[in-house]
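1. sequence and computational prediction follow.
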Amino acid sequence: MAAPLSISFFASSLVSAYWNGAATYYRGMVRALSRLGHRITFYEPDAYERQAHRDIDDPEWAAVVVYPATEQGVLRSLEAARGSDLVIKASGVGVFDELLEREVLRLKRPGTQVIFWDVDAPATLERIASNARDPFRSLVPQYDLVLTYGGGDPIVHAYRGFGARNCIPIYNALDPDTHFPVPPDPRLKADLSFLGNRLPDRERRVDEFFLSVAGKLPHRSFLLAGSGWEDKGRADNVHYLGHLGTGDHNAFNCSAMAILNVSRDGMARNGFSPATRVFEAAGAGACMITDHWEGIEYFFEPEREICVARNGDEVAQILERLSPSIAAAMGVRALARVRAHHTYAHRARQFQEIFAAGPIRRAYIGGAP
């Protein structure tokens, strides 16, 4: 085994999934890295009422430091991280991102590597491509490594085009300790359910792949969960839950005949970007319908482990031919696939291999799983 690392991780939140879609990704990765012996301190700002909407207590597998959402709070946390073997700045912390991205690089020294972990690479790359004065553009080559939540070769090549020394995707996965089959909950029963916060680069696709389908199939029942949809027009057969805590995600995934995945615009364009909730649903043994994106077959076998739709009409057609027994059989196959190949234990071993050989090599490592 590689020598344990002391890791300082600056990101949005480990303890709250409130307006924080990357929470389960962070939890899965950090927990799995801890089990390999690495010591993680997770620094998160007290911002966006996330601490008031915690869905887990401070875990045993990481030290959580909640710092004031002020410039002084950021600088004190950076000073506390000094001397770590590895310092990670994630995208989308939400407050003082520019300050963190600049100042975290001052912690580099022999024995300390600093990496950028992008959990929304398409948005980051589109932003810096459209603005030559974006401060992050000049910082990219200074990081020892860029890790991404997904994206495959298009994202890798784009980051290298901005001077990244290396870019490696570490894909979403399943944490079997938190996502698993449970008995269905009658209040969450539906023919098709979708869980996701309302975001500008997701809303149009939710309209097409979910809300329009509900309008075409008035005899079917639909369940919508996530923050921000309160004033969104929807058909009478769409029930809206609002924010759904992670403690209810297993029941949500196990109570519908099918679960819908809808990618954000950039993720769909670049491909190789399975959402965390795809693996969570598979881990619960759910039947999934996903919008089409390149690379699906590297994670699940279409039509056997997952249904793939290119538009709302195809979602409606799939839903009409599904039966509870067909859906259940597909969910069993998806569960077997994800447990065998796509857990955070698999991803943590990939992470460990990256750093096991000492200083990070410049050559590209990784690719599709």
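-> That came through fine. Keep in mind that this is a model prediction, so the values were computed, not measured.
2. every contact and neighbour count from this point should use C-alpha atoms.
-> Fine.
3. next, the buried residues of stretch 247-265.
-> Buried residues in stretch 247-265, counted by 16 or more other Cα atoms under 10 Å: 249-265.
4. measure it end to end?
-> Stretch 247-265 has an end-to-end distance of 28 Å (Cα to Cα, to the nearest Å).
5. how distant is it from the center of its chain?
-> Put simply, stretch 247-265 sits 14 Å off its chain's centre (Cα atoms, centre = their mean, to the nearest Å).
6. now stretch 137-146: buried residues?
-> Buried, per 16+ other Cα under 10 Å, within stretch 137-146: 137, 139-146.
7. my reading is that E314 lies in a helix. Confirm?
-> Yes: applying DSSP: H, G, I helix; E, B strand; the rest coil, one finds E314 inside a helix.
8. report the buried residues of stretch 239-246.
-> 239-240, 242-246.
9. which residues does whichever helix in the chain runs longest contact?
-> In the chain, with assignment by DSSP state H, the single longest helix is helix 324-341. The contact list for helix 324-341, computed with Cα atoms under 8 Å, 6 or more residues apart in numbering, reads 173-174, 176, 257-258, 279, 282-288, 299-300, 304-306.
10. do stretch 34-47 as well
-> Taking contacts as Cα under 8 Å, 6+ apart, the residues outside stretch 34-47 that touch it are 4-14, 30, 61-69, 77, 93-95, 348.
11. that older thread, just the buried residues of the longest helix of the chain, please?
-> Of the residues in helix 324-341, those buried (16+ other Cα under 10 Å) are 327-335, 337-339, 341.
12. now do stretch 199-217
-> In stretch 199-217, counting by 16+ other Cα under 10 Å, buried: 202-203, 205-214.
13. name the nearest of those relative to I128.
-> R202 (20.2 Å; Cα to Cα).
14. name the element that closest one belongs to?
-> Using DSSP states H and E, the element containing R202 is helix 200-206.
15. can you add distance to W117 and give the buried residues of stretch 199-217 back as a markdown table?
-> As requested, those are exported to a markdown table (distance: Cα to Cα, whole Å):
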| residue | distance to W117 |
| --- | --- |
| R202 | 22 |
| E203 | 25 |
| R205 | 26 |
| V206 | 27 |
| D207 | 30 |
| E208 | 31 |
| F209 | 30 |
| F210 | 31 |
| L211 | 33 |
| S212 | 35 |
| V213 | 36 |
| A214 | 37 |
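16. and the helices in the stretch 251-369 of the chain?
-> Along the stretch 251-369 of the chain, the stretches classed as helices by DSSP state H, counting those that start in this stretch are 265-270, 276-283, 312-321, 324-341, 344-356.
17. quick check, R362 in contact with G163.
-> No: using Cα atoms under 8 Å, R362 is not in contact with G163, being 11.2 Å away.
18. second structure for comparison follows:
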Amino acid sequence: MKIAFYGSSLLSSYWNGAATYYRGLLRALAAHGHDITFYEPDAYGRQENRDIEPPDWAKVVVWQATPEALKAAASEAAKADVVVKASGVGYEDDALLEAVLSAARPDAVRIFWDVDAPATLAELKEKPDHPSHRQLERLDLVLTYGGGDPVVSAYRALGARACIPVYNALDPRTHHPVPRDERFAASLGFLGNRLPDREARVEQFFLEPAERLPEASFLLGGSGWTDRPLPANGKPIGHVGTRDHNAFNVPPTAVLNINRASMAEIGFSPPTRVFEAAGAGACLITDEWPGIDLFLEPGKEVLVARDGADVLDIMADLSEERAAAIGEAALKRVLAEHTYEQRAVLVDDLLRKTLAARRAGAAA
């Protein structure tokens, strides 16, 4: 079936943490025979910072961030069997959702794909007059990046017909073990953009341990950190493109995952970094959040820290041998249970059943 997908960017991970998720899942869906066109705006300097060129498994349409171009891109939804509007596209999201849903054919499946459900739900609860409240009843499905039962229940309470989490996963063709690259050698590495609801947690889990372990080296990747004062042993390296994520994950003794505050509170939302690190065979330390044990086993496949003090304790006891064993166990687990191909089987079945129901209803 033809899928029109409106998202932030397939081509660039620059200020776009969902890029790996889109690439892994849509590539796997294309292997099921779907004809995918991805519509992304030219915004936030992403086109100047591409990680990949347009792939052979999806057509990419880059539209200018103007009202006229938005209208033209949205009109293309009329050609599709499945129309998807993702959250956080980056230009006039509310207007784009309205335009895309209005352009969709009566027999097309309409989906809102939320890659930041905690933030979206908080905004909807705070704003009863938000236009998205009216759009929920026009949707066949809300799919989410994660969130588990709390997010499902919240969306259903707001009027969504169905809400189904489609969790992050691993594309082993993209993220896998590679030879050690000394550019990224460190005791602990963290990769994440500087965001308002993440910075305090980065201070707690990463910067404070760095100050208390001056003999260790701390590598900080991601946009926005270079102008922030850091401990002497903390090295900021700026944006790390997806082509270097494997290289980043391999050399440190351990790599750290720090969820944004909203994601950590709700839980059941493992970010792409978790599966990228596991896919590279890295020893992962993650902040604590509900549901981690559904994806990796604490103590065996991942190390869990409640705060910066736990990070210090973990690093004090973490030998190179134990770190390697944890990384090996994590890689084995994600290859067995958490690949995008496995996620795509779920989505493919869901799309086919929903489209059949939609067409049956349109013909009635």
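-> Nice, thanks for sending it over. In this text the structure is predicted, and so the values were computed from the model without any measurement.
19. structure 2: matching residues for the helix holding R202 of structure 1?
-> Aligned using TM-score structural alignment, helix 200-206 of structure 1 spans residues 196-202 in structure 2.
20. post-alignment, the matching stretch versus structure 1, mean distance?
-> By mean Cα distance after the TM-score superposition for structure 1, the fitted stretch 196-202 of structure 2 averages 0.7 Å away from its aligned residues in structure 1.
21. and S273 of structure 1, what does it touch?
-> Contact analysis of S273 of structure 1 by Cα under 8 Å, 6+ apart lists 149-152, 171, 267, 293, 295.
22. can you find the partner of it in structure 2?
-> Per TM-score structural alignment, S273 of structure 1 is aligned with S269.
23. quick check: the aligned residue in structure 2 for Q317 of structure 1 vs Y155 of structure 2, distance?
-> Matched by TM-score structural alignment, Q317 of structure 1 corresponds to D313 in structure 2. In this view, D313 of structure 2 and Y155 of structure 2 are 39 Å apart by Cα to Cα.
24. the two: who's more crowded?
-> Ranked by neighbour count (other Cα atoms under 10 Å), D313 of structure 2 and Y155 place Y155 first, with 20 against 12.
25. the equivalent of the more buried one over in structure 1 sits in which helix or strand?
-> Alignment note (TM-score structural alignment): Y155 of structure 2 maps to Y159 of structure 1. Assigned by DSSP H and E, Y159 of structure 1 belongs to helix 152-161.
26. contacting residues around that helix?
-> Outside helix 152-161 of structure 1, the residues touching it (Cα under 8 Å, 6+ apart) are 121-122, 125, 146, 166-169, 270-273, 367-368.
27. now it on structure 2. Mean distance?
-> For helix 152-161 of structure 1, the mean deviation from structure 2 after alignment is 0.4 Å (mean Cα distance after the TM-score superposition for structure 1).
28. okay, buried residues for that helix please.
-> Going by 16+ other Cα under 10 Å, helix 152-161 of structure 1 has these buried residues: 152-153, 155-156, 158-160.
29. please give me every residue in contact with C283 of structure 2.
-> Applying Cα under 8 Å, 6+ apart to C283 of structure 2 gives the contacts 253-255, 277, 301-303, 323-327, 330.
30. tell me which of the helices of the stretch 251-369 of structure 1 lies nearest to I115 of structure 1.
-> When those are compared by Cα to Cα, helix 344-356 sits nearest I115 of structure 1, at 11.4 Å.
31. where in structure 2 does the closest one fall?
-> So helix 344-356 of structure 1 is aligned with residues 340-352, judged by TM-score structural alignment.
32. how far off centre is stretch 173-190 of structure 1?
-> 18 Å.
33. now do the end-to-end distance for that stretch.
-> Terminal residues of stretch 173-190 of structure 1 are spaced 25 Å apart (Cα to Cα).
34. got a list of contacts for that stretch?
-> 25, 28, 220-223, 249-252, 254-257, 276, 279-281, 283-285, 338-339, 342-344, 347.
35. for it, buried residues please.
-> Residues of stretch 173-190 of structure 1 classed as buried: 173-176, 178-181, 188-190 (neighbour count, 16+ other Cα under 10 Å).
36. before we move on, what about stretch 108-116 of structure 1?
-> By 16+ other Cα under 10 Å, the buried positions in stretch 108-116 of structure 1 come out as 108, 112-116.
37. export those to CSV and append columns for distance to I56 of structure 1 and secondary structure.
-> CSV is the format used below for those (distance: Cα to Cα, whole Å; DSSP: H, G, I helix; E, B strand; the rest coil):
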residue, distance to I56 of structure 1, secondary structure
K108, 32, coil
T112, 30, strand
Q113, 30, strand
V114, 28, strand
I115, 27, strand
F116, 25, strand
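38. closest one to Y48 of structure 1 out of those, please.
-> Using Cα to Cα, F116 comes nearest to Y48 of structure 1 of these, at 22.5 Å.
39. show me what contacts that closest one?
-> 88-91, 143, 145-147 are the contacts of F116 of structure 1 under Cα under 8 Å, 6+ apart.
40. I'd say L244 of structure 1 and G226 touch.
-> Yes: L244 of structure 1 lies in contact with G226 (Cα under 8 Å); the separation is 6.1 Å.
41. which parts of the stretch 101-250 of structure 2 are strands?
-> 109-114, 141-144, 163-165, 188-191, 218-221, 234-238 (DSSP state E, counting those that start in this stretch).
42. between the ones you listed, which gets nearest to E53 of structure 2?
-> Closest approach to E53 of structure 2 among these (Cα to Cα): strand 234-238, 21.6 Å.
43. how much does the closest one stray from structure 1?
-> Mean deviation for strand 234-238 of structure 2: 0.6 Å (mean Cα distance after the TM-score superposition for structure 1).
44. how about that strand, which residues of structure 1 does it hit?
-> Aligned by TM-score structural alignment, strand 234-238 of structure 2 falls on residues 238-242 of structure 1.
45. show me the contact partners of that stretch.
-> 211, 214, 221-230.
46. residues near R306 of structure 2, how many?
-> 12.
47. from what I can see it touches A264, true?
-> No: using Cα under 8 Å, R306 of structure 2 makes no contact with A264, being 10.8 Å away.
48. mutual contacts of those two, please.
-> Common neighbours of R306 of structure 2 and A264 (Cα under 8 Å, 6+ apart) are 287-288.
49. and the gap between the residue mapped onto Y91 of structure 2 from structure 1 and G247 of structure 1?
-> Counting by TM-score structural alignment, Y91 of structure 2 corresponds to V95 in structure 1. Going from V95 of structure 1 to G247 of structure 1 by Cα to Cα gives 27 Å.
50. ok, now S325 of structure 1?
-> Going from S325 of structure 1 to G247 of structure 1 by Cα to Cα gives 26 Å.
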